[in-house]
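In: Here's a sequence, model it:
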Amino acid sequence: MSPHRNGNLSVLSLQAFVLEGFAGGLQTQALLFALFLALYVVAVLGNLTMIMVITLDARLHSPMYFFLKNLSFLDLCYSSVIIPKALANFLSSSKVITFEECATQFFFFSLMGTTEAFLLAVMAYDHFMAVCSPLHYPITMCPSACARLVLGSYCAGCFNSILQTSFTFSLPFCSSNHIDHFFCDVIPLLQITCTNTAKNKLVMFGLCGLIIVGTTLVVLISYGYITVTILKTKSGAGRHRLFSTCGSHMTAVFLFYGTVFVMYAQPGAVESMEQGKVVSVFYTLVIPMLNPLIYSLRNKDVKDALRRLGQKLKAT
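Out: Model (predicted):
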């Protein structure tokens, strides 16, 4: 599977890539495997718990928790697209991924990531309607409207993913089949092509920039109105509850948008692929692990639902 050093690959080599992952010997790889596995298990258990609690507790059957359940589902899929293959490669000497597997991984990674960006903006809009227009909220955010917003997020994610995947995997990979990353991402893939990638980079940075800027504006405008409304609230308890609920979402937004912006929407922000790998670990593994903790630890309704679920399990 290794490439010829004259710049050309054999037909066999073109059928697969090699994910180089992180540098280091067996001991380093074993430590990374243990770290990734621990974080992934916490992410899976945390997001599955959030999905189960929101599904089973009738008191959480509201638009806000409907969106939160979808966020947990996205985080679960987001990390599961990347981490199992990375874990297998830590214990493998070949680290091979076929061309089809690489394209599939890239497609679903892009789909989940873009959808999550739009869903976070939708959640900000939901908070805006709940705080600033409570009388119209039940009509504006009815179940069918919520379903359409989630479906629209997935459609936007699918459009971007199809575009990015088709642009990237139509390129000729003839300089090397070694991807300097632990998963199939656009930046390391563009580095191993033997053609001018200016158009691809323009599409990538343009689309990512447009998505991040657009969704960020929705979040900022929504929370601008929310802040003004909260400051007008006379009840200290009500103000604290609103800040607590919105604060959890703002924390999730800051973590996700910040890392994605550094990696994809700001050319040259990441000086080396080693730095890029660290940033990638953060948004593919750490953030999906943190989101359930952020929303459960700072949300009284979720904590109460977890307590009631625990009591039911003990009773049975």
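
In: alpha carbons only for contacts and neighbour counts from here, please
Out: OK.

In: what residue is smack in the middle of this protein?
Out: Gly113 (4.2 Å; C-alpha atoms, centre = their mean).

In: Correct me if wrong: that one contacts Gly157.
Out: Yes. Taking C-alpha atoms under 8 Å as the definition, Gly113 is a contact partner of Gly157 at 7.5 Å.

In: List the contacts of the residue nearest to the centre of the chain.
Out: The neighbours of Gly113, taking C-alpha atoms under 8 Å, 6 or more residues apart in numbering as the test, are 78, 157.

In: Helix or strand: which one has it?
Out: helix 99-132 (DSSP states H and E).

In: For the comparison step, fold the sequence that follows:
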Amino acid sequence: MQRENANFPNAFVLLGFSEFMWMERPLSAVVLVSYILTLVGNSSMIFLFLVEPTLQMPRYFFLNNLSLLDLCIICTIVTQLLANLWGSDKTIAAWGCITQLYVYTLAGCTEWILPAMITIDHYVAICQHLQYNLIMHPWICVQMAAASLSSGLANSLVQATLTIQLPLCGYHTLDDFCEVSLLTKLACGNTTPNDIALVVGAIPLGMMSLLMVIISYIFIAGAI
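Out: The predicted structure is shown next:
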């Protein structure tokens, strides 16, 4: 692709496995099978949760949310990967790149927090089992999932928006897909605000989730 300076180019080149052209066809078959299995598996979990009353419990509710996030990621990233493996055109349009950027950041940040919510459910089920139905009320579970999604959305809006405003210089090529750290490497301007946003937004969320998991399992181990 022609070398240029722009706030955000019209397209990017996704290198992928371009250096190993002979691998693309066999690899596309493997990716396609994995893609279908993942779609069927996550869709089946969501369907069973909706139609089977015995599965409509907090633990399965949060797993259902994880399945939805997985579907969002594979539908935006793996679909483009398959298109690149099957064809000679390795480019992705600007709107597709921006979609990947926002969806991947949103899903990734939310998936950091949801495991902590699942751990809280385990803690209440084991350590507060007599009050489990009262504490883990369906509306409380919805609020916990909404808080996870809201945190991921806020982090995604800040990081992705700052990223697409960077002036990108040179050859607009990416190894895999449109992601914050990869796009930041293409910037020819000051990336300090982006680095600060990444530290302020991502690290506290990850550390908070990890800390909640550790504390919950300490109490669970003590109860057992």
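
In: what's the TM-score here?
Out: Aligned and superposed, the two chains score 0.93 in TM-score terms (TM-score structural alignment, normalised by the length of structure 2); 224 aligned residues with a C-alpha RMSD of 1.8 Å.

In: Would you check the span in structure 2 matched by the helix holding Gly113 of structure 1?
Out: The aligned range for helix 99-132 of structure 1 in structure 2 is 94-127, by TM-score structural alignment.

In: Centre of the chain to stretch 82-102 of structure 2, how far?
Out: 17 Å (C-alpha atoms, centre = their mean, to the nearest Å).

In: Would you mark the buried spots in it?
Out: 82, 84-85, 90-92, 94, 96-102 (16 or more other C-alpha atoms under 10 Å).

In: and the residues you listed, which two are the farthest apart?
Out: Leu85 and Tyr102 (23.0 Å; C-alpha to C-alpha).

In: where exactly do the strands run in the stretch 51-200 of structure 1?
Out: For the stretch 51-200 of structure 1, the strands defined by DSSP state E, counting those that start in this stretch cover 96-98, 178-179.

In: With structure 2 overlaid, how far apart is the longest one on average?
Out: Averaged over the aligned pairs, strand 96-98 of structure 1 sits 1.4 Å from structure 2 after superposition, using mean C-alpha distance after the TM-score superposition for structure 1.

In: Thought Ile203 was touching Asn155 of structure 2, still the case?
Out: No. With contact defined as C-alpha under 8 Å, Asn155 of structure 2 does not count as touching Ile203 (10.9 Å).

In: more crowded one of these two?
Out: Neighbour count, other C-alpha atoms under 10 Å: between Asn155 of structure 2 and Ile203, Asn155 has more, with 23 against 12.

In: could you check the distance from the more buried one over to Ser18 of structure 2?
Out: 33 Å (C-alpha to C-alpha, to the nearest Å).

In: which secondary structure element contains Ser244 of structure 1?
Out: Taking DSSP H and E as the criterion, Ser244 of structure 1 maps to helix 236-260.

In: So which bit of structure 2 is that helix matched to?
Out: So helix 236-260 of structure 1 sits over no part of structure 2, by TM-score structural alignment.

In: May I see the buried residues of the helix or strand following that helix?
Out: Per DSSP H and E, helix 236-260 of structure 1 leads on to helix 273-281 as the next helix or strand towards the C-terminus. Residues of helix 273-281 of structure 1 classed as buried: 276-277, 279-281 (neighbour count, 16+ other C-alpha under 10 Å).

In: quick one: contacts of the next helix or strand after helix 273-281 of structure 1?
Out: Using DSSP H and E, the helix or strand that follows helix 273-281 of structure 1 in sequence is helix 287-297. By C-alpha under 8 Å, 6+ apart, the list of residues contacting helix 287-297 of structure 1 from outside reads 39-40, 42-44, 46-47, 50, 72, 75-76, 78-79, 248-249, 251-252, 255-256, 302-303.
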